[in-house]
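A.B. asks: mind looking at a prediction? Sequence and model below.
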Amino acid sequence: MRGSTSPWRFIADDSEDPSSPTSRQQWEAWVNFSLFKARCVEAGILDQPTNPYGLPADQIVEGLETNPLPGPQAARDAKVLIAAQYLAVAGDKFYERLVLVPRRAFFNNNANTNTKAAAAIALHRGRARWSLWASRLEFLALHGSLGGPVVETLQVARRRVVAIEPVLFPGMAMRR
């Protein structure tokens, strides 16, 4: 789901009362589908050149970079849980796209100056986003008023993000 068709708006608009059992079931179905998709990402199924969707980073952005806390509890839990699941299950693939690909382009000896400059900017942005996601995972686990299973998944995802690039998180790897 790319572009203007956000899955969050689609599901939230389907029912008039976001706290209704039907709405909660829709959120649970979306969480389950997203976990399946995260497993497909990790398995490399979505790495095909013919895949028009790419990595579903927009759902991580929606769950971690925007403020998911206002709104019904089921919606908040689902958005944050989906973002955490993607990072816990397929964190390596997101890290590769955000950091490793720009790093390889930057250190490519055959690249021209403009390509190296663009790669350096992309590398800096990717590392900054990776750090932001780890910080938001920790913040939401501690102060998000989210359900117990969501907090556990946030903690697992944070440990995974820190373990993938521990250099970005001096001292953070030791915290629990």
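C.D. replies: Right, received. Where do you want to start? The structure presented is a predicted model; accordingly, all values stated were derived computationally and were not measured. Residues are numbered from 1 along each chain as shown.

A.B. asks: CA only for contacts and neighbour counts going forward, please
C.D. replies: Fine.

A.B. asks: next one: stretch 89-97 to chain centre, how far?
C.D. replies: Centre-to-centre, stretch 89-97 and its host chain are 9 Å apart (CA atoms, centre = their mean, to the nearest Å).

A.B. asks: buried residues in that stretch, which are they?
C.D. replies: Neighbour counts using 16 or more other CA atoms under 10 Å place 89-95 of stretch 89-97 among the buried residues.

A.B. asks: for those, which one is nearest Asn51?
C.D. replies: Using CA to CA, Lys93 comes nearest to Asn51 of the buried residues of stretch 89-97, at 14.9 Å.

A.B. asks: the structure to be compared is supplied as follows:
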Amino acid sequence: MGTVRDLRAGRSNQPWIDFLDNEIATADPQTTRHAIAKIFRRSLFSTRGCLPSDAALQLDTYYQETYLPSNPELKDQDDKGMVAFLAGLYGLVVDLMFYIPYHHGLQYTLIDFLYELRHLPPKEIKFEGETCLIYEEEPVLEKMMNEKWEVNNPITKDEPDPEELEKKCSAWVNVSAFAARCIEAGFADHFKEKCTIPCMDIAKALEEDHPPGIKRNCLIRVAVQYIMIAGAKICQQKIGKAKTEEQQMWLGKWKIWAEKLLQLAEQNELEPGLTSEVREAHGTMVALQPRLFKFKR
């Protein structure tokens, strides 16, 4: 699991449904991933829909009433089997995001679902010798997102087929937008690396020269999503009050990135939809650090 697959089932306009149905049909029924796919399919992604709070409760009930009783040895473990359980949950969520378009409201539905998990009665576990709260302060989400980033990044791989490359790049934009929403929602506030991956992707798009084409469009669109959605968080965590040498360094990068976005917008060589997003991202950067930019009256 964990790579973008070609799903050619009937609902071409709902590939996320095809993905879940395929998971249910092919995954090992004894795995957490299979059980969570079924919960998602009959709740958040059913024809009748479901409140994210209800889906969160269903998931927690499955852990308490099915997962633990089926594996009684877990009760004696420090993490109560929760690390493996969360790996199944977050792995499925992130894989699902490859199929949900970056501008689709279902991305926010999954963010709301993760919010609701944090509103459940808190549970403490021990992980790698440290006590942490599940859903809120545990490191599993960070590790899972980092793994997906390393495995699925289409920019670092050679893909000779333009159609396949475009599909993988589109999926990469989708999952990057979701990562940005996780940052904006505060889910990454306790991450050790925090905004490292977004800043790497933004820098690659806006500090390096790339020939026109699918990869360049992908890089720019990923950078734009991080800036528009999570720009305030990135600015806060990397620049802060701009008092330290490192914060000043990031402030300089902020100006370089904004100027590159303005250049791209004014050149008007990108596809129309991307050009408008680039302009919006530039406006976001200026609004977050207005003193950096001088305007002619």
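C.D. replies: Yep, that arrived. No experiment lies behind these values; they were computed from the predicted model shown.

A.B. asks: related to what we said a few turns ago, what about the buried residues of stretch 89-97 of the first structure, which are in helices?
C.D. replies: 89-95 (DSSP state H).

A.B. asks: in the first structure, which helix has the most residues?
C.D. replies: For the first structure, the longest helix by residue count, based on DSSP H, is helix 113-143.

A.B. asks: which neighbouring elements make contact with that one?
C.D. replies: For helix 113-143 of the first structure, the contact count by 3 or more CA pairs under 8 Å, 6 or more residues apart in numbering; DSSP states H and E identifies helix 101-106, helix 148-164 as packing neighbours.

A.B. asks: list the contacts of the shortest one.
C.D. replies: The reference is to helix 101-106 of the first structure. 111, 115-117, 119-120, 122-123 (CA atoms under 8 Å, 6 or more residues apart in numbering).

A.B. asks: for that helix, what is the distance to the chain centroid?
C.D. replies: With CA atoms, centre = their mean, you get 21 Å for helix 101-106 of the first structure.

A.B. asks: in it, what's buried?
C.D. replies: Buried residues in helix 101-106 of the first structure, counted by 16+ other CA under 10 Å: 102-103, 105-106.

A.B. asks: for the longest one, same thing?
C.D. replies: Buried residues in helix 148-164 of the first structure, defined by neighbour count with 16+ other CA under 10 Å: 150-151, 153-162.

A.B. asks: tabulate these (JSON lines), appending distance to Phe169 of the first structure.
C.D. replies: Listed next are the buried residues of helix 148-164 of the first structure as JSON lines, based on distance: CA to CA, whole Å:
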{"residue": "Val150", "distance to Phe169 of the first structure": "23"}
{"residue": "Val151", "distance to Phe169 of the first structure": "20"}
{"residue": "Thr153", "distance to Phe169 of the first structure": "19"}
{"residue": "Leu154", "distance to Phe169 of the first structure": "17"}
{"residue": "Gln155", "distance to Phe169 of the first structure": "15"}
{"residue": "Val156", "distance to Phe169 of the first structure": "16"}
{"residue": "Ala157", "distance to Phe169 of the first structure": "14"}
{"residue": "Arg158", "distance to Phe169 of the first structure": "11"}
{"residue": "Arg159", "distance to Phe169 of the first structure": "11"}
{"residue": "Arg160", "distance to Phe169 of the first structure": "12"}
{"residue": "Val161", "distance to Phe169 of the first structure": "10"}
{"residue": "Val162", "distance to Phe169 of the first structure": "7"}
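
A.B. asks: closest to Arg129 of the first structure out of those residues?
C.D. replies: Val161 (11.2 Å).

A.B. asks: now Val175 of the second structure: which helix or strand?
C.D. replies: For Val175 of the second structure, the host element (DSSP states H and E) is helix 162-184.

A.B. asks: other residues contacting that helix?
C.D. replies: Contacts for helix 162-184 of the second structure (CA under 8 Å, 6+ apart): 4, 94, 97-102, 107-108, 111, 145, 152-155, 159, 188-189, 195, 198, 214-215, 218, 221-222, 225-226, 229-230, 232-233.

A.B. asks: equivalent analysis for stretch 245-265 of the second structure, please.
C.D. replies: Stretch 245-265 of the second structure is contacted from outside by 202-203, 206-207, 238-242, 270, 275-276, 278-279, 281-282, 285-286, 292-293, using CA under 8 Å, 6+ apart.

A.B. asks: let's see 7 Å
C.D. replies: Outside stretch 245-265 of the second structure, the residues that touch it by CA atoms under 7 Å, 6 or more residues apart in numbering are 206, 238-240, 242, 275, 278-279, 282, 285, 292.
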